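pasting a predicted model and its sequence here:
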Amino acid sequence: MTDPAKKPLARRIETRALLIWLGGAAAIWGFFNVASEVTEGDTAAMDQRLLLMLRRPGTLSDPIGPRWLEESMRDVTALGGFTFLTLATIVAVLLFSFHGKRRQAWILAGAVLAAQVSSEVLKTFYDRPRPSLVPHGSYVYTQSFPSGHSTLSATVFLTLATLIASVEVRASTKILIYVLAVLTTIAVGFSRVYLGVHWPSDVLAGWSLGATWAFGAWVVLEWMRRRDVSRERV
């Protein structure tokens, strides 16, 4: 006879598993849906409209807002750059390793490497030109779709938040970590459009791709946790 006490636990596990698959499917669907719209040219009008909204009418070389805002956007966009995120990843991996959290270290390194490779492959595959509608406010040298800054910032910040939260006991700290990760990711993506180096759809696709890898990192972490619990019970 089935133990009644185990039924609520089984339901929670089933519900959590369902949410995991739904979350992963939503992130993947988001990327390929945007990619399909971009390929068919359906995002062109909206991309141009949103990009022009961030420029002074009649002066496309001048973004809206004061000069300090434009300089701040360059600082923010650097947070999603290859150099900063590489250094941040290396430091985080070393810190996790020094504190005996080798699992978290390997998961972070794997997620970031996968995000970088997939971003470069997809850029080459879709081969979308950078926006030529407005002058660029930052140096660029690769294709436009998906946004590499948006992809890597979402992967690094969201994965890092998940891994730190896994070893943090206070709920308030967990919430703060996730809020900071999400806000930073959004700020980096917005800065790419503000500086005219990406179409909004590039950023949206980058967020979806980065969220997919961050979500995958969380799934791996949860799987390892459950495996350890099962072993302890044996």
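Okay, I see it.

only C-alpha atoms from now on, for both contacts and neighbour counts.
Will do.

so which residue is smack in the middle of this protein?
Centroid-nearest residue in the chain: Ala154, 1.7 Å away (criterion: Cα atoms, centre = their mean).

so who does that residue touch?
Neighbouring residues of Ala154 by Cα atoms under 8 Å, 6 or more residues apart in numbering: 181-182, 185, 206-207, 210-211, 214.

switch the cut-off to 10 Å
80, 112, 115, 148, 160, 181-182, 184-186, 188-189, 206-214 (Cα atoms under 10 Å, 6 or more residues apart in numbering).

where does Ser61 fall, secondary structure wise?
With elements taken from DSSP states H and E, the one containing Ser61 is strand 59-63.

hang on, the earlier thing: not counting residues beside it along the chain, what's closest to the residue nearest to the centre of the chain?
Ranked by Cα to Cα, 6 or more residues apart in numbering and with sequence neighbours excluded, the top spatial neighbour of Ala154 is Gly210, at 4.8 Å.

wouldn't the one you found be in contact with Thr159 here?
Yes: the pair Gly210 / Thr159 is scored as a contact, 9.2 Å apart, by Cα atoms under 10 Å.

more neighbours, those two?
Gly210 (36 against 28; other Cα atoms under 10 Å).

need the contact list for that one.
Contacts of Gly210 by Cα under 10 Å, 6+ apart are 27-28, 31, 111-112, 114-116, 118-119, 147-159, 185, 204, 216.

which residue ranges of the chain form helices?
With helices called from DSSP state H, the chain shows them at 6-40, 44-53, 67-78, 82-98, 102-126, 148-167, 171-194, 200-233.

one more to weigh against that first structure:
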Amino acid sequence: MEVKSTFKAYFQILETPTVQVVLLGGGFLLLMLFETMGVLTPFDTQLHGALSQYPLAEWQQDILRDATAMGSNSVLLFIAFVAALGLKFQGYTKQASTLVFAVIAGLALTFALKYGISRGRPPLAQHQVDVYTQSFPSAHAMMSTIVYFYIARLFAKSTTQISVKIWVYMVAGLLTFFVGISRVFLGVHWPTDVLAGWLGGGAFVAFCFYILKWQRKLRIRHQ
């Protein structure tokens, strides 16, 4: 019983938006710093080279393309639009508008970072899908994290059962994991591009919920 209480306490701490912004945002900033310093290149090159030695079968490529499609801008924008519309009709206007803000601002930030850092993609001959922008961070990884974890967090906040919260986060985690991993195996991203996308997207979601929390406190204070 004591172990369960301790686990619940730690889980609640980790679920705090401020803690998440610091941890995830700090990790993202470190990766970005290391990338600009060229520290990540040897690791990425070695891992990418190791994966390239095992060519994918056609059916494996099809599965990976399906996974990567779940992180495409068109799919994520559609999911975010439906979710925001549903939230609006249910009376959760602030959550809906914050989701819209998260998606638009997330896209703007992602592509600003891509062009600002301007990291090249892995060798073109290994690409299994078309790409048009720079590599760092992975937009698929970052935007899928923002959309899926924003929705997951709303579901998690609607229940007090830790087991339900864990399952909800696991589903969102698996979705974003497969989207990110597919980008590496399809040869269009370095591994740390994807890791940076996960960390940056997670920090951005936490920041959005920090805003909602701050707005709620401000509203209560003025009542």
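Alright, I've got the coordinates. Note that this is a predicted model, so its numbers are computed, not measured.

re the thing from before, any chance you could list what contacts the strand holding Ser61 of structure 1?
51-57, 69-70, 133-137, 194-196.

mark which of these are buried, thanks.
Among the contacts of strand 59-63 of structure 1, the ones that count as buried by 16 or more other Cα atoms under 10 Å are 51-52, 54-55, 70, 134, 136-137, 194-196.

show me what the residue nearest to the centre of structure 1 lines up with in structure 2.
Aligning on TM-score structural alignment places Ala154 of structure 1 opposite Thr145 in structure 2.

can you check Ala45 of structure 1 too?
Ala45 of structure 1 maps onto Pro42 in structure 2, by TM-score structural alignment.

and Arg102 of structure 1, by the same measure?
That one, Arg102 of structure 1, aligns with Thr93 by TM-score structural alignment.

which residues touch the residue opposite Leu54 of structure 1 in structure 2 once aligned?
Leu54 of structure 1 maps onto Leu51 in structure 2, with residues paired by TM-score structural alignment. The neighbourhood of Leu51 of structure 2, defined by Cα under 10 Å, 6+ apart, consists of 45, 184-187.

just put these in CSV and tack on distance to Arg219 of structure 2.
Below are these laid out as CSV (distance: Cα to Cα, whole Å):
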residue, distance to Arg219 of structure 2
Thr45, 51
Val184, 44
Phe185, 47
Leu186, 47
Gly187, 48
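
which one of the residues you listed is nearest to Ala84 of structure 2?
Val184 (30.3 Å; Cα to Cα).

re the thing from before, the strand holding Ser61 of structure 1: which residues count as buried?
60-63.

re the thing from before, tell me which two in the contacts of Leu51 of structure 2 are the farthest apart.
Largest separation among the contacts of Leu51 of structure 2 by Cα to Cα: Thr45 and Leu186, giving 14.9 Å.

correct me if wrong: Tyr148 of structure 2 contacts Ala80.
Yes: at 8.7 Å, Tyr148 of structure 2 and Ala80 qualify as touching, with contact defined as Cα under 10 Å.

give the residues shared as contacts by these two.
Between them, Tyr148 of structure 2 and Ala80 share no contacting residue, judged by Cα under 10 Å, 6+ apart.

returning to what we had before: leaving out chain neighbours, which residue sits closest to the match of Arg102 of structure 1?
Thr93 of structure 2 sits nearest to Leu87 (Cα to Cα, 6+ apart), 6.5 Å away.

what about that neighbour, how many neighbours?
By other Cα under 10 Å, neighbour count at Leu87 of structure 2 equals 18.

list the contacts of it.
Applying Cα under 10 Å, 6+ apart, the residues near Leu87 of structure 2 are 81, 93-97, 99, 154.

ok, Asp130 of structure 2 - how many residues close by?
Asp130 of structure 2 has 8 nearby residues by other Cα under 10 Å.

Thr77 of structure 1 maps to what in structure 2?
By TM-score structural alignment, Thr77 of structure 1 lines up with Thr68.

in contact with Asp151 of structure 1: list those residues for me.
Quick fix: residue 151 of structure 1 is Thr, not Asp. 80, 112, 115-116, 118-119, 185, 188-189, 202-214.

the spatially closest residue to Gln104 of structure 1 that is not a sequence neighbour and Ala214 of structure 1: what is the separation?
Closest residue in space to Gln104 of structure 1, ignoring its immediate chain neighbours: Leu163 at 6.1 Å, by Cα to Cα, 6+ apart. In this view, Leu163 of structure 1 and Ala214 of structure 1 are 10 Å apart by Cα to Cα, to the nearest Å.

anything in contact with each of these two?
The contact lists of Leu163 of structure 1 and Ala214 share 107-108, 157, where a contact means Cα under 10 Å, 6+ apart.

okay, the residues you listed in CSV with neighbour count and distance to Trp223 of structure 1 next?
What follows is the shared contacts of Leu163 and Ala214 of structure 1, written out as CSV (neighbours: other Cα atoms under 10 Å; distance: Cα to Cα, whole Å):
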residue, neighbour count, distance to Trp223 of structure 1
Ile107, 21, 12
Leu108, 28, 15
Phe157, 27, 21
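
I'd like to know which of those residues is nearest to Pro129 of structure 1.
Phe157 (27.0 Å).

could you report the neighbour count for the closest residue to that closest one other than its chain neighbours?
With Cα to Cα, 6+ apart as the criterion, Phe157 of structure 1 has its nearest non-adjacent residue at 5.1 Å, and that residue is Ala181. For Ala181 of structure 1, the count of nearby residues is 22 (other Cα under 10 Å).

map Ala181 of structure 1 across to structure 2 for me.
So, by TM-score structural alignment, Ala181 of structure 1 is matched to Ala172.

what does Trp214 of structure 2 align to in structure 1?
By TM-score structural alignment, Trp214 of structure 2 lines up with Trp223.
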